[in-house]
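>>> Predicted model, plus sequence, below.
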Amino acid sequence: MSAQTIVVKIGTSSLTRTNGQIAIATIASLVETLTQLRSQGHRVVLVSSGAVGVGCARLNLTERPRKMALKQAVAAVGQGRLMRIYDDMFSSLQQAIAQVLLTRRELMERTSYVNASNTFRELLDLGVIPIVNENDTVAVEELRFGDNDTLSALVASLVEADWLFLLTDVDRLYSADPRTDTNATPISLVSQTEFQQLQVEAGSSGSQWGTGGMATKLAAARIATSTGVRTVITQGQQPQNMLEILEGKPLGTQFEPQPKTENARKRWIAYGLIPMGKLYLDRGAVKAISSRGKSLLPAGIIKVEGDFAAADAVQLCDLDGKEVARGLVNYSRTEIDLIKGQHSANISSILGYNGADTVVHRNNLAVEE
């Protein structure tokens, strides 16, 4: 196999035991597998949960904190301990690593997004394995990724990965939770068309220490595959399975990717930004931006929701509320309320100044596939 860029996400449920103690054997196997992938010429990024869980164990806490300030403090304790374990194990195999802590803000600002992309590129060119986690110590609630499944999908898009492995506490995706439903059937491959109709019973987090669950993994797979990244859900306690999957063995559940796009800016608009509002469009506007590659004009806007400023990201929805695109607006919520349903020629007389003819220019539009 030619050299691939591979992002691996491992969850807290795989890194810790039920009592919150670190699963050293699993981490050792993961470290050995990732080092082997590097020796084969692959570029590897690890997105690792576990800081809060490790911090809880270190501080003898019996459950995951709910208060944000306490959780951030516990994460600060756990992150250092977790990185020391990784550093000791990778160093024994002469593999260099780097710590990369991200918040959503780094991916929301275009300059920071580009800087993060360049940093990852340099680290991977140097043969380093970046170990990524959300910067829990400083992240504020409204700018959180929410879970590391989402973070790993956004990182996979950022580094233009070929593969995203989501390592969890089950061996693959099932039609229902196999731990509680004996009729649950395994799912080996999900095509892009099948993904749209995929119906599974996706529960909440798999352990008291984690924030993810199968629902977040499906959401991550949707993000990653839409940017051309093949995504796999597989057993976290057997990370060596990744080597066999890359050789073509049908382990885990694979999600087929859409064709890769070269437009990094559109990926950033679609997945790096948090939408601050919604614009509801008539059928003509939906068709114009979805099928004909046109910009959004004020005449096609029926309704506006949210509180946003010019240059913020918004969702563009049809009249049923289904998102058809995402884009950066040229006007604020108040201004769009005034010009919605109007011809572009009337914008200057309504607003009292000469502005853009478009509400969202096509270069700032990312259309749902």
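Looks like it arrived, so ask away.
>>> Please count neighbours and contacts with C-alpha atoms only from this point.
Noted.
>>> Contacts for the longest helix anywhere in the chain next, please.
Counting residues, the longest helix found in the chain (DSSP state H) is helix 68-92. Outside helix 68-92, the residues within contact range by CA atoms under 8 Å, 6 or more residues apart in numbering are 27-28, 31-32, 35, 50-56, 58-59, 64-65, 96-97, 99, 136-138.
>>> Mind checking which of those are in helices?
27-28, 31-32, 35, 51-56, 58.
>>> Which one (most neighbours) among those residues?
Highest neighbour count within the ones in helices among the contacts of helix 68-92: Gly53, with 33 neighbours (other CA atoms under 10 Å).
>>> mind checking how far the closest residue to that residue other than its chain neighbours is from Asn133?
The shortest distance from Gly53 to any non-neighbouring residue, by CA to CA, 6 or more residues apart in numbering, is to Trp209 (5.6 Å). Applying CA to CA, to the nearest Å, the value for Trp209 to Asn133 is 15 Å.
>>> Settle it for me: which of the two has more neighbours?
For Trp209 versus Asn133, the count of surrounding residues by other CA under 10 Å is larger for Trp209: 26 against 23.
>>> does Val155 sit in a helix or strand, and which one?
Using DSSP states H and E, Val155 sits within helix 148-158.
>>> A further structure is provided below for comparison with the first:
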Amino acid sequence: MSADRFAPANCPRLVVKIGSALLVDPDGKVRRQWLEGVVADLAARHAAGQKIAVVSSGAIALGARRLGLPKGGRASLEDAQAAAATGQIALSHCWAELLHDRGLTAAQMLVTLDDLEDRRRYLNAASTLDRLLSLGVVPVINENDSVATEEIRFGDNDRLAARIGQAAEAQGVILLSDIDGLYTANPHRDPAAKLVPEVRRIDARIRAMADGGSASGMGSGGMVSKLEAARIAQRSGAHLAIISGKRDHPLAAFDADGVGTVFVGEKQGTARKAWLAGRLTVRGRIAVDAGAATALGQGRSLLAAGAVSVDGRFARGDVVDIVGPDGHAIARGLIEYDAEDAARIVGRRSDALEVILGYAPRSALVHRDHMVLL
């Protein structure tokens, strides 16, 4: 059964994500009785030896009620930041209290997009997570919405959960949702839609099934963000499940009946390449011709001769996407040149680069050791 992949024996470390629509009722209060059931499920897994991290939404919704802000605290960026700062205290207190009642210690981690996109800060966060989990603590993680802006934020906790899964070296990620998985069509509009129990590869057919709307209207992540989270998890070798959080004891229910959609993790490459593949921001794009796209698929480096154009402002060592002739990103890697020099040598053969640049060229625009295929 698909749920077996997330059992403590097969999944020593698990990340569980809970959305606002499940944790907070329409009046802006914590659904405490339901959350007590979730914590009971977490405690049972912890007793069985599983180390668990929780990614919890809800701060903005809780803070908006306390501050009397309109539109659930999302009328403006300033309202959202104020609501988050106020609600996070209440959210953390609730988690700490309920986990303590089950004999568990809670820790709080607030992160921003930059904390996980910058390699050094990512490694610092990973080290903290590792130590907390090894001590048997349950980290409760949320985006630091009090300082995040539209330009530098995850925007939803689905992708944050997948990135935390990477940092924690988790074998599984479970997204508790207001829908019980991925359907062949939007089940709220099409009664013939069928639940997809397992996905091994996210291709165009699977992406076409996604719908941008959340059934509740309270959360910020729809099925599109969940597919992106699944892609990040799969590339790091972790399984990801989308299951219904509308049931009491949702994790125990999933254990019992396996209802949900499981995205099966791929064979894991290096941790550094998984981090590259999971990044949500890049500094630029390098467009390549068909020949270069084929060569990249065979595991080769990107040479200047195969590039056709450069877009973006980046320096050597920044992350860029490599885009094929159809306009879709086919790889991601660390660029060996700054944007100005890269633009000067696109389409040029290696033996001409020294004359153009005025210095000895590097072996590639993007070396295969610093590149991951998407």
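That came through, no problem. Just so it is clear, the structure is predicted and the values come from calculations on it, not from any experiment.
>>> where along structure 2 do the strands fall?
Taking DSSP state E as the criterion, structure 2 carries its strands at 13-18, 51-56, 106-111, 138-143, 172-177, 198-199, 239-244, 261-263, 284-288, 307-312, 319-323, 329-334, 371-373.
>>> Quick one: map Glu141 of structure 1 onto structure 2.
Using TM-score structural alignment as the criterion, Glu141 of structure 1 maps onto Glu150 of structure 2.
>>> farthest pair in the ones in helices among the contacts of helix 68-92 of structure 1?
Of all pairs drawn from those, the greatest distance, 28.4 Å, lies between Thr35 and Cys56 (CA to CA).
>>> Include distance to Ala208 of structure 2 when you put the strands of structure 2 into TSV, please.
TSV is the format used below for these (distance: least, CA to CA, whole Å):
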stretch	distance to Ala208 of structure 2
strand 13-18	24
strand 51-56	27
strand 106-111	31
strand 138-143	28
strand 172-177	19
strand 198-199	13
strand 239-244	17
strand 261-263	16
strand 284-288	25
strand 307-312	28
strand 319-323	21
strand 329-334	18
strand 371-373	21
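>>> List just the nearest of the ones in helices among the contacts of helix 68-92 of structure 1 to Asp125 of structure 1.
Distance to Asp125 of structure 1, by CA to CA, is smallest for Thr35 among those, at 15.2 Å.
>>> corresponding residues in structure 2 for stretch 216-231 of structure 1?
The alignment of stretch 216-231 of structure 1 onto structure 2 (TM-score structural alignment) covers residues 225-240.
>>> just how off-centre is the matching stretch within its chain?
On the basis of CA atoms, centre = their mean, to the nearest Å, stretch 225-240 of structure 2 sits 7 Å off its chain's mean C-alpha point.
>>> Ok, stretch 51-61 of structure 2 next?
Relative to the centre of its chain, stretch 51-61 of structure 2 is centred 14 Å away, using CA atoms, centre = their mean.
>>> okay, that stretch sits on what stretch of structure 1?
Under TM-score structural alignment, the match for stretch 51-61 of structure 2 is residues 43-53.
>>> what about the matching stretch, how long is it end to end?
28 Å.
>>> outside of it, which residues touch it?
3-12, 15-16, 20, 34, 37-38, 64, 71, 74-79, 81-82, 124, 127-133, 148, 151-152, 209-210.
>>> List the buried residues in it.
Going by neighbour count (16 or more other CA atoms under 10 Å), the buried part of stretch 43-53 of structure 1 is 43-53.
>>> just stretch 285-296 of structure 2 next, same as before
Within stretch 285-296 of structure 2, judged by 16+ other CA under 10 Å, the buried ones are 285-289, 292-293, 296.
>>> Give the burial count for the closest residue in space to the match of Glu141 of structure 1 that isn't next to it in sequence, as a bare number.
Leaving aside its sequence neighbours, Glu150 of structure 2 sits nearest to Leu77 (CA to CA, 6+ apart; 8.0 Å). By other CA under 10 Å, 16 other residues sit near Leu77 of structure 2.
>>> What residue in structure 1 is paired with Leu77 of structure 2?
By TM-score structural alignment, Leu77 of structure 2 lines up with Met68.
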